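> Generate a structure from the sequence data that follows.
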Amino acid sequence: MTQAFRVAVSRDADIVTARQLGRELATKAGFTGSDLTLIATAISEVARNIVAYAAHGEILLDLAERNGVSGLQVIAQDHGPGIADIDQAMRDGFSTGKSLGLGLPGARRLMDEFEIESEVGKGTTVVMRKWRR
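Reported below is the predicted structural model:
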């Protein structure tokens, strides 16, 4: 039986919690070393976006498996303002806030799979997966 985590995200402390639980679950999936850091960093980036742009949302963390390969799935979802232009938001350096604009594109680079759906006025969902090698 998998041990999934659901982390409500509305403040900086929740980012830390999501990151720690993601690292813990990734360890159970067999990840080690730098992969744990990459996963924790990607979780931090999407959780930070929730706090900065949507005020509140959640991170769902769960083990994944495909073709006998274990991994970790991270789903970040919110009901915030949404992203009007996803292509633009996925470009390094673009930000509607005061950040460096590296969060979403950085998270995409850190993980093996990255999907984003967003609707203005309804919110954003990011699904990321990392697979053991």
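
> Going by C-alpha atoms from here, please, whenever you check contacts or count neighbours.
Noted.

> quick one, what contacts Phe31?
Arg132 (CA atoms under 8 Å, 6 or more residues apart in numbering).

> one more time with 10 Å
23-25, 37, 39, 70-72, 130-133 (CA atoms under 10 Å, 6 or more residues apart in numbering).

> again, but for Gln77
By CA under 10 Å, 6+ apart, the residues touching Gln77 are 8-9, 46-47, 50, 54, 56-60, 116-118, 123-127.

> redo that, cut-off 6 Å
57-58, 124-125 (CA atoms under 6 Å, 6 or more residues apart in numbering).

> What of Phe114?
Per CA under 6 Å, 6+ apart, neighbours of Phe114: 108, 127-128.

> could you say which helix or strand contains Ser34?
Remark: Ser34 resides in helix 33-49, with elements defined by DSSP states H and E.

> For that helix, name the packing helices and strands.
Contacts defined by 3 or more CA pairs under 6 Å, 6 or more residues apart in numbering; DSSP states H and E place helix 33-49 against helix 12-28, helix 103-110.

> And the contacts of it?
Residues contacting helix 33-49 (CA under 6 Å, 6+ apart): 15, 19, 23, 103, 107, 110.

> Stretch 9-28 now?
36, 40, 43-44, 47, 51, 55-58.

> before we go on, could you also do this sequence so I can check it against the first one:
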Amino acid sequence: MDLAWVRQHVRQAAAELGFGLVDQTKLVTAASELARNTLVHGGGGQVESTVLRTGAARGLRLTFADQGPGITDIERALADGYTSGGGLGLGLGGARRLVHEFSIDSRPGEGTTVTVICWTAGPPPPRRESR
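Modelled structure (predicted):
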């Protein structure tokens, strides 16, 4: 997975969906952090991008998946101030705050999947968060 490609793809897709510059930047920042985590901590992986349409709302769903060591303590990893070092200083918790929907599934020894969704163009569906 190429981090520069992920950032470029997310910015282009968000712009095509009508996201404003601030929302594009938030989504690109979250995607950059999650892609980096997939690469550094998961040993590489894949990202899937899906355009969503619900009534007048348009959104972008990004799923980052790896088969790395997994996260043993998700609550700790999501906590403010937690760092594994060397990143943007944003962490999973920061990425979660930048998007409308966030879910994480991680099992030690099996890998981690993080899915985020951002909405634009009309009122977004109710915010959902899961682990």
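
> Pull the number of nearby residues for the counterpart of Glu117 of structure 1 in structure 2.
Aligned counterpart of Glu117 of structure 1 in structure 2: Asp105 (TM-score structural alignment). Close neighbours of Asp105 of structure 2, defined as other CA atoms under 10 Å, add up to 15.

> Would you quantify the distance from Asp105 of structure 2 to His9 of structure 2?
For Asp105 of structure 2, the distance to His9 of structure 2 (CA to CA, to the nearest Å) stands at 24 Å.

> Which residues in stretch 66-86 of structure 2 does the neighbour count mark as buried?
66-71, 77-78, 83 (16 or more other CA atoms under 10 Å).

> Just the ones of these in strands?
Counting by DSSP state E, the buried residues of stretch 66-86 of structure 2 place Asp66 in strands.

> So of the buried residues of stretch 66-86 of structure 2, which two are at opposite extremes in space?
Pairwise distances across the buried residues of stretch 66-86 of structure 2 peak at 20.5 Å for Gln67 and Thr83 (criterion: CA to CA).

> hmm, back to that, out of the contacts of Gln77 of structure 1, which is most surrounded?
Glu58 (23 neighbours).

> Tell me which helix or strand that one sits in.
Assigned by DSSP H and E, Glu58 of structure 1 falls within strand 57-66.

> ok, back up a step: just put the helices and strands packed on helix 33-49 of structure 1 in TSV and tack on mean neighbour count.
Putting the helices and strands packed on helix 33-49 of structure 1 into TSV (neighbours: other CA atoms under 10 Å) gives the following:
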stretch	mean neighbour count
helix 12-28	19
helix 103-110	20
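
> Show me which of the contacts of stretch 9-28 of structure 1 is closest to Ser99 of structure 1.
Ser99 of structure 1 lies nearest to Val51 out of these, by CA to CA, at 12.7 Å.

> Map that closest one across to structure 2 for me.
Aligned by TM-score structural alignment, Val51 of structure 1 pairs with Leu39 of structure 2.

> Could you do Val127 of structure 1 as well?
Superposed on structure 2 with TM-score structural alignment, Val127 of structure 1 falls opposite Thr115.

> Count the residues that sit near that match.
Close neighbours of Thr115 of structure 2, defined as other CA under 10 Å, add up to 22.

> Isn't it up against Thr63?
Yes: contact criterion CA atoms under 6 Å: Thr115 of structure 2 and Thr63 qualify, at 4.3 Å.

> mind listing what Thr54 of structure 2 touches?
With CA under 6 Å, 6+ apart, Thr54 of structure 2 has no contacts at all.

> Stretch 82-91 of structure 1 maps to which residues in structure 2?
So stretch 82-91 of structure 1 sits over residues 70-79 in structure 2, by TM-score structural alignment.
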